[in-house]
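1. What follows is a protein structure lacking sequence information:
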């Protein structure tokens, strides 16, 4: 029995694209979040250099790395935190990031969980509990599921506002 690839292995093996769909208004309120909300600002690229390295290496070899976030407005404190760190973390690493207010997503059919879509051939669903703590991952290669997630991501991407232009309400 072969073990399923890890997230990092999936990311490093992506040839064309790695797209992340995020639909939660909050995730686990970890020490980094608490530190930021206490006013202790930090450079996210210094805090999480492994992410900058992973994404920048992928982008350098031609992988299109995108992140689409659907958010409620007015945004939660956690989304303000994410927005504040996105330029120095995600964008600095080479990701393209867009934001879509939830009210503009009502007519879209969306995955029930956050997920990564790799090369339009696999989906890694991220499962969270009600407190925003990750409880597991689920790799799916069923073409119908992958196609549905690709279609959903592209629809969100088309409507969403680029990070540089989005101002959290």
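-> Sure, I can see it. Everything quoted here is computed from the prediction, not taken from an experiment.
2. Please make it C-alpha for all contacts and neighbour counts, starting now.
-> Fine.
3. Need the contact partners of the top helix by length along the chain.
-> The residue-count maximum for a helix in the chain (DSSP state H) belongs to helix 143-159. With contact meaning CA atoms under 8 Å, 6 or more residues apart in numbering, helix 143-159 is reached by 19, 21, 68, 98, 100, 104-105, 108-111, 117, 120-123, 140.
4. repeat that for 10 Å
-> With contacts defined as CA atoms under 10 Å, 6 or more residues apart in numbering, helix 143-159 is touched by 19-22, 66-70, 97-101, 104-105, 108-111, 115-124, 140-141, 160.
5. Filter these down to the buried ones and express that as a ChimeraX selection.
-> Of the contacts of helix 143-159, the buried ones can be selected in ChimeraX as follows, counting by 16 or more other CA atoms under 10 Å:
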select :19,20,21,22,66,67,68,69,70,97,98,99,100,101,105,110,111,115,116,117,118,119,120,121,122,123,124,160
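6. Okay, one more to line up with it:
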């Protein structure tokens, strides 16, 4: 049995699109960057996460669209305020297109039960978390075209309804 490709490998082989759907109001609440932000320390996103910045920049430079929708509860959690505050300096600066979807506006959408990455509309990397937002691993699904199609449909519906980052002001 072959070993699953790494996240970096998945980005290296993507040809057209890498879409990320996030649906939690907090991730890894002990993250040093989040703790620093809560303490009022300045965060320079591209310096704090250079590996991510370089990975996305290189992927976008190859002509791949990298999009992310964040489904959020309002009023937003402190973690979402933190994410919003670093998004322009990291994700947008690297070339990602980010949108925010208030959860109340997602009620009529059929969304998957887990956050995931969708590569070239065919390969899913499903992210699993515990109740505190800590990662408990991931699951690579490459051989389920029906599931991939469902996730494409869900992402597009969320994307169409979501607010571009520059226009979203966390409530």
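-> Yep, that arrived. Being a predicted model, the structure only gives us computed values, none of them experimental.
7. which bit of the second structure covers the longest helix of the first structure?
-> On the second structure, the counterpart of helix 143-159 of the first structure by TM-score structural alignment is residues 145-161.
8. ok now the matching stretch, how far from the chain's centre?
-> Relative to its chain's centre, stretch 145-161 of the second structure lies at 14 Å (CA atoms, centre = their mean, to the nearest Å).
9. Superposed on the first structure, what's the mean shift for it?
-> When the first structure is overlaid, stretch 145-161 of the second structure sits 0.4 Å from its aligned residues on average, using mean CA distance after the TM-score superposition for the first structure.
10. all strands for the second structure, in order.
-> Assignment of strands within the second structure using DSSP state E yields the ranges 17-22, 65-72, 97-102, 116-119, 123-129, 135-141, 163-164.
11. residue contacts, residue 93 of the second structure?
-> Residue 93 of the second structure is in contact with 45-46, 53, 56-57, 87, counting by CA under 10 Å, 6+ apart.
12. Let's have the strands of the second structure in CSV, adding distance to residue 5 of the second structure.
-> Formatted as CSV, the strands of the second structure follow (distance: least, CA to CA, whole Å):
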stretch, distance to residue 5 of the second structure
strand 17-22, 15
strand 65-72, 19
strand 97-102, 24
strand 116-119, 13
strand 123-129, 10
strand 135-141, 9
strand 163-164, 31
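13. So which of these is nearest residue 38 of the second structure?
-> When the strands of the second structure are ranked by proximity to residue 38 of the second structure, the top entry is strand 65-72, at 19.0 Å, counting by CA to CA.
14. what angle do the closest one and strand 97-102 make?
-> 20 degrees (axes from the mean of the first three to the mean of the last three CA atoms, to 10 degrees).
15. on average, how far is strand 65-72 of the second structure from the matching bit in the first structure?
-> Relative to the first structure, strand 65-72 of the second structure is 0.3 Å off (mean CA distance after the TM-score superposition for the first structure).
16. In the first structure, point out the residues matching that strand.
-> Following TM-score structural alignment, the aligned partner range for strand 65-72 of the second structure in the first structure is 64-71.
17. Please report how far the most centrally placed residue in the second structure lies from residue 2 of the second structure.
-> Residue closest to the mean C-alpha point of the second structure, counted by CA atoms, centre = their mean, is residue 20 at 4.2 Å. Distance of residue 20 of the second structure to residue 2 of the second structure, computed by CA to CA, to the nearest Å: 25 Å.
18. residues contacting the nearest residue to residue 139 of the second structure once chain neighbours are set aside?
-> Spatial nearest neighbour of residue 139 of the second structure, excluding adjacent residues (CA to CA, 6 or more residues apart in numbering): residue 126 at 5.0 Å. By CA under 10 Å, 6+ apart, the contact list for residue 126 of the second structure reads 20-21, 112-118, 137-141.
19. how does it look with 8 Å?
-> 114-117, 138-141.
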